[in-house]
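Student: Quick one, what's the 3D model for this:
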Amino acid sequence: MSVELPFHLKTLPPEALDVIRYFTAVGDDQAADVDAICEGTGLSERGFSKAIKRLVTKGYAQMESGRVYRLTDQGVNAAQELSEYDASAPVEKESGGSYETFSRRLLLAAPPVLVANQPTTIVVGFDAADPDESLLNPAELVVRLSVLNGEPKAPHDEIFALDDDAAHARFAVTPGNHSKLRLRLQVFQLGPNPDDINAAGGMYVDLDIGANSQASRSLLAFATTVPVMAF
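Tutor: Below you'll find the predicted structure:
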């Protein structure tokens, strides 16, 4: 089902949306300089200047230093909305028409309470395909994990060659001295051509950070549905 682009994003010029998409691809909690953004988006400095001015004025981005920018919390939320919109839009084939899209459940399992400064293993992956959602060929998906209020600081990517079977990977995270840890998953599907990278949604969860006595061996499961295209 198609997701409508939120009205507040419709008011932004296409160049501004491309800048938001760039931050989604590199990690929307990361900072980037003007040269990197222009190279990643294909914008000229003039086009970027127009885009970033609108994003800063509207509260989606902020200057960190000199020629370095990052998304604000409002911008991160907008990036998620834009990713959901992009993921729901049909992808055109070169010969016309659209690729068939299937649904898969993205899963994240983690303890209900984490302990500050203590490494914890979380599990991320996909459910097996439903019988009517079978893929003829494996789909190459990248799952990007970003951690807020903990380690690792840099996003970590895991590549799945997804067929009809369930698949999962393990990630090690270490909470900091905070009350909550945020785990953010972003999914991208790689297409048949080297430059084909398609946003496929994702999710985030907030987990409590408590004392060692509150640690638990049980796991909480979180899930959402993401689109998978049959190339």
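Student: alpha carbons only for contacts and neighbour counts from here, please
Tutor: Noted.
Student: can you pull out the helices in this structure?
Tutor: For the chain, the helices defined by DSSP state H occupy 7-10, 14-26, 34-41, 45-57, 73-88.
Student: Export those helices as a markdown table, with columns for mean neighbour count.
Tutor: Shown next, in a markdown table, are the helices of the chain (neighbours: other Cα atoms under 10 Å):
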| stretch | mean neighbour count |
| --- | --- |
| helix 7-10 | 11 |
| helix 14-26 | 20 |
| helix 34-41 | 16 |
| helix 45-57 | 16 |
| helix 73-88 | 20 |
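Student: With residue 175 as the reference, name the closest of these.
Tutor: Of all the helices of the chain, helix 73-88 sits nearest to residue 175, with 20.3 Å by Cα to Cα.
Student: Regarding the chain, what is its longest strand?
Tutor: Longest strand in the chain, counting residues (DSSP state E): strand 197-210.
Student: Taking helix 14-26 as reference, get the angle to it.
Tutor: 60 degrees (axes from the mean of the first three to the mean of the last three Cα atoms, to 10 degrees).
Student: Not including adjacent chain positions, what is the nearest residue to residue 124?
Tutor: Among residues not flanking residue 124 along the chain, residue 108 sits closest, at 4.5 Å (Cα to Cα, 6 or more residues apart in numbering).
Student: And this one, please, so the two structures can be compared:
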Amino acid sequence: MFNLPISVINRNISLGQAKNVDDLIQRANSQWLMIIHDDDLLISNSLEKFFSYIDKDNENNVYFGMQKLLEKNRLHTDHEGIDFNNKFHRNINLNNSSSFDIVSNQSLPSNGFIINTNRAKQIGYTYHIEFNNYGIIKDACDYAFSWKCFKNNLNFKFLPIFTTIYRITEGSVSNSKNITILESALTELDVFLNFDLNNFQKNAIQKKFKKRCVKSLKTCVRTQQWSLLSKLFLLTFD
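Tutor: Sure thing, here's the model as predicted:
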């Protein structure tokens, strides 16, 4: 069904994940796109299944399914996969949830979802944090992008099928979360400060931010970000 050419872009200078993905999005010339990384695998026929669900006339929908884990060369069973996805509320009830809940619960996977190319270009993948002049979110750029989708009023459509496999390795984000947790907290702080949220949403995002703060403070110490440490400390224990 998909007989597509493969383009390889060799970079002399690394852009970092966020800028690299943003550049690839800007280069894309298809109607729809999917972001996958070197630790992701597509399950057989998943693209065909995706496109059987897609409303091609609605550019504001983002489509995603369930993930399986590949750990130490063992692919999790369907039962294990369902248990894993339930941790992120990926089940038949998810399409009754609000876009805010889907993003804040990280029900939208970090990759392996399908989004309209023009909308992705308009939104942009990079997320800049003004707090303490932090700059561009790097390790948590995928989570930050999901919040940009929310801010731009995209709809999230869950497909109750397995679509991708996430391969856990020693170098994977799942095994080295310190910077990711810090940047996730900074993203949530920015959402709280700068997004148009109702009171319920503000309370929910504030709770998520404070849950991450102790680990975030430890990361600031480890990476010697003293100015950021002092400002986050004041917010954490306010």
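Student: Need the TM-score between these chains.
Tutor: Here the superposed chains carry a TM-score of 0.25, computed using TM-score structural alignment, normalised by the length of structure 1; 101 aligned residues with a Cα RMSD of 6.0 Å.
Student: related to what we said a few turns ago, elements contacting the longest strand of structure 1?
Tutor: helix 73-88, strand 113-115, strand 180-190, strand 220-230 (3 or more Cα pairs under 8 Å, 6 or more residues apart in numbering; DSSP states H and E).
Student: quick one: which of those is nearest residue 151 of structure 1?
Tutor: Comparing these under Cα to Cα, the one sitting nearest is strand 180-190, at 9.7 Å.
Student: helices or strands next to the closest one in the packing?
Tutor: Applying 3+ Cα pairs under 8 Å, 6+ apart, we find strand 180-190 of structure 1 packed against strand 139-148, strand 197-210, strand 220-230.
Student: Quick one, which of those gets closest to residue 22 of structure 1.
Tutor: Judging these by Cα to Cα, what sits closest to residue 22 of structure 1 is strand 197-210, at 11.0 Å.
Student: neighbours around residue 235 of structure 2, how many?
Tutor: 13 (other Cα atoms under 10 Å).
Student: roughly how far apart are it and residue 189 of structure 2?
Tutor: 10 Å (Cα to Cα, to the nearest Å).
Student: For the helices of structure 1, please prepare TSV with the additional fields distance to residue 200 of structure 1.
Tutor: Formatted as TSV, those follow (distance: least, Cα to Cα, whole Å):
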stretch	distance to residue 200 of structure 1
helix 7-10	18
helix 14-26	11
helix 34-41	19
helix 45-57	23
helix 73-88	5
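Student: Longest helix of structure 2, counting residues only.
Tutor: The helix that spans the most residues within structure 2, counting by DSSP H, is helix 199-222.
Student: Check which element follows that one along the chain.
Tutor: The helix or strand immediately downstream of helix 199-222 of structure 2 is helix 226-236, counting by DSSP states H and E.
Student: Determine the angle, from 0 to 180 degrees, between that following helix and helix 199-222.
Tutor: Inter-element angle recorded for helix 226-236 of structure 2 and helix 199-222: 140 degrees (by the same axes, to 10 degrees).
Student: Roughly how far does residue 85 of structure 1 sit from residue 113 of structure 1?
Tutor: Residue 85 of structure 1 sits 32 Å away from residue 113 of structure 1, going by Cα to Cα.
Student: my bad, should have said residue 56 of structure 1
Tutor: Residue 56 of structure 1 is 37 Å from residue 113 of structure 1, by Cα to Cα.
Student: in the strand or helix carrying residue 51 of structure 2, what counts as buried?
Tutor: Using DSSP H and E, the element containing residue 51 of structure 2 is helix 46-53. Buried residues in helix 46-53 of structure 2, counted by 16 or more other Cα atoms under 10 Å: 47, 50.
Student: Alright, calling it a day.
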